[in-house]
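[1] coords below, sequence missing:
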């Protein structure tokens, strides 16, 4: 049986190696340049590959395709394969055929890397035999292939993007977590929000009555979709504050801490097992991180984690790089790297969590963003906006009238060096400089990690205070 893998990065190479070891006739094709270490991995397995082109005769002859999540479904070659009726799978769908491990899966427009990492941290600390994969870490398929010799983990914790979910059909999550659905990647979904919503809801596919579905009850889309889909799984909604039908929430008087509560407030879980701890003990600040901790708590309690271990982990989890990462303080100004905030909602929750005046760095490759939802928060929180992008015209259109009317300073920059210099000039002691760009990074940077690393490097190089 011939399997063609389109895309030879982490997920594609892992799928190719697994397929080869399972006896498939494997061919790997990448329109770009394959990195040397991936070539070496393919060569070590004796797998055929090509780069810089797609040989249609070879590809259209496949019995099945494993497609990189980065290749859109409307790409011409993919369209030809669909017309031909060739099954097109994600690497997750393919690899799941070859493991009986239980699956704890997380998706959402925002917060999924934090929650995936937190859940893995809790399970690992609790002594579970668990592996981390999906849209984070090492290839799921490669780990399945290696486990044939090293032993299969009892659990996989998988971060799943909408692109991965699009090509998953028979896969089933034992525990599924859907954090939120807000506009993102609309350029990939024909600028039709329902298409993106449908993609995210695929995490529910094939769940059975003994499976668990954890979700944010106050999301604009999820509850409506659940009424339409009527899933069989056990529904475990969480909310910011006590609400009818919620299984977990923050509990206490309203206040001015980063979670929106007064002193003495609690994180409370009623299902699947009762659990509570003071919000003041959580290691991650911000209302959005209260939601993240609620989701992680329910997921890990469902998996059987002891309450004492859960409390310890929620208290000492160090966080995720490039997500509200504290870089340092220079001349009384705090610098935070939130480069992972590649959409408006991620920026919103990061800005909402700040308790000092903010110099906000925003910009990059626009994905069809509606920036108007940020206006009120920027008016209340920001001392200055620093635009960072190859083309900042959409940012000027979105914010210049607001900043002029509100007396908010602005700076227009086209490199990280100029950006950090502008922030140093605009910020005052006690302020926070927040890199939370709302946009993809590919206009000026290799990826969001490169953007964050450049920011951190330049902040560490800051010298005098004048």
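    Received the coordinates, thanks. Computed from a prediction, not measured in an experiment: that's the story for all the values here.

[2] all contacts plus neighbour counts: C-alpha atoms, from now on.
    Noted.

[3] what does the longest helix along the chain contact?
    Secondary structure of the chain read by DSSP state H shows that its longest helix is helix 287-303. The contact list for helix 287-303, computed with CA atoms under 8 Å, 6 or more residues apart in numbering, reads 104, 111, 114-115, 118-119, 122-123, 175, 177, 179, 212, 214-216, 236, 238-240, 248-250, 258-260, 267-269, 271-273, 284, 307, 310, 314, 349, 352-353.

[4] can you give me the strands in the stretch 101-250 of the chain?
    Per DSSP state E, counting those that start in this stretch, the stretch 101-250 of the chain carries strands over the ranges 102-107, 130-134, 155-159, 175-178, 212-216, 234-238, 248-251.

[5] okay, pairing it with this:
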């Protein structure tokens, strides 16, 4: 489906977030109008309503907002809107085309798309690929969940340009085209408050490879079972990356070196100690990004230069400051137990860990074991999951100090400083979403940083 296919169609957009506005703006640019459906009221939508109104949108808002979807020809579903909602399913059954901005982008993009998915590390990997391609080719784009909304730059993309897209399960769920280079990082459990089951979540991710062609490339984390299964779903040329073993082809860690090997050619990108990025898990992201950029034609010198100077992303194990011999790290983007486990493993120094948040069906038993076996000396438990994380940690025999009941970041921070000594790490790595005490993970991380700086 391309933009010209939408002429004379009645178009609905469900969800007026960033992506909903992006769709509306692109349609307006091409002389098309749409109706916006959202469960929020005009007051709740605030600035987004004002922007949409200026773009000529009609509105169906509030309770029962999905009651007349079958009156439309095309529905654009925003990523946060469940595809299996009964009203959407009924409209589709009646012949309404249900699609997304990702489908429109993929069908219309003139350049070559590099798509990155996984449970964690997507943003870091996507951004590093983009930085390398910009260094090597000058003209590259980045969008999806990082960078700009993808339709906002669609018309600027030329035939030989590369576009790097970070793709979530929400965006991949109904995608009907796969990227030229698909990067599959590790896949665990997440968004079980959105997806009915873990299997449904994984199936949603599979669109990144299942529409590929023989001339495409798939880059897969070879250290874990779930991503390896994706290799069976694509006819593309497959390469793996690993931080645990040397590979016949792909990207891997060989002693202290990060290496790419394609055929008989083996290239050392840099040494591990050359990286500014902290965390063993980030070696996987560096391997994946280096390999993707190499297959896209980037120069080895560009890969090395960008990898060595890459500091990572804000709120992703971000070094904030050092005060009185105490180092502060903001890992607010860690919204799963697996992400926080990776953060904890990045340090050997004593850790005061700020952890907890809103519930989304996660199992904290492995996190509890990691807390016990690691250098964590103090737990500051926050949010709705505090009791679950406390139970998991105590069942794993954690005997360190546990602090509960903090109501805001100021209280949290006071307790961390009361417990900290020179040489300690104060680590915000919540293992949970942020809703409740904070607006979102950015607000949580920014509040933490404002206490430090």
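    In hand now; what should we look at? This one's a predicted model, so the numbers in the text were calculated from it and none came from an experiment.

[6] where in structure 2 does the longest helix of structure 1 fall?
    Here helix 287-303 of structure 1 aligns to structure 2 at residues 280-296, judged by TM-score structural alignment.

[7] how far does the matching stretch sit from its chain's centre?
    Centre-to-centre, stretch 280-296 of structure 2 and its host chain are 16 Å apart (CA atoms, centre = their mean, to the nearest Å).

[8] what does stretch 55-68 of structure 2 give?
    29 Å.

[9] straight-line length of that stretch, end to end?
    End-to-end distance for stretch 55-68 of structure 2: 22 Å, by CA to CA, to the nearest Å.

[10] pull out the buried positions in it.
    55, 57, 59, 60, 61, 65, 66 (16 or more other CA atoms under 10 Å).

[11] cool, and stretch 83-92 of structure 2?
    83, 87, 88, 91, 92.

[12] so how far does the helix or strand the second one falls within sit from its counterpart in structure 1?
    Think residue 87 of structure 2. Assigned by DSSP states H and E, residue 87 of structure 2 belongs to helix 86-93. In the superposition against structure 1, helix 86-93 of structure 2 averages 3.0 Å from its aligned positions (mean CA distance after the TM-score superposition for structure 1).

[13] quick one: list the elements packing against the one helix or strand residue 308 of structure 1 maps to.
    Element membership for residue 308 of structure 1 (DSSP H and E) is helix 307-316. With contacts taken as 3 or more CA pairs under 8 Å, 6 or more residues apart in numbering; DSSP states H and E, helix 307-316 of structure 1 sits against helix 112-125, helix 287-303.

[14] how does it look with 10 Å?
    helix 112-125, strand 275-278, helix 287-303 (3 or more CA pairs under 10 Å, 6 or more residues apart in numbering; DSSP states H and E).

[15] average offset of that helix relative to structure 2?
    Helix 307-316 of structure 1 sits 0.7 Å off on average (mean CA distance after the TM-score superposition for structure 1).

[16] run the angle between that helix and helix 287-303 for me.
    160 degrees (axes from the mean of the first three to the mean of the last three CA atoms, to 10 degrees).

[17] after helix 307-316 of structure 1, next one along is what?
    The first helix or strand that comes after helix 307-316 of structure 1 along the chain, using DSSP H and E, is strand 325-330.

[18] which parts of the match of helix 287-303 of structure 1 are buried?
    So stretch 280-296 of structure 2, judged by 16+ other CA under 10 Å, has buried residues 281-294, 296.

[19] equivalent analysis for stretch 161-181 of structure 1, please.
    161-168, 171-181.

[20] and what of stretch 194-210 of structure 1?
    196, 197, 199, 200, 201, 202, 203, 204, 205, 206, 207.

[21] cool, thanks, signing off.
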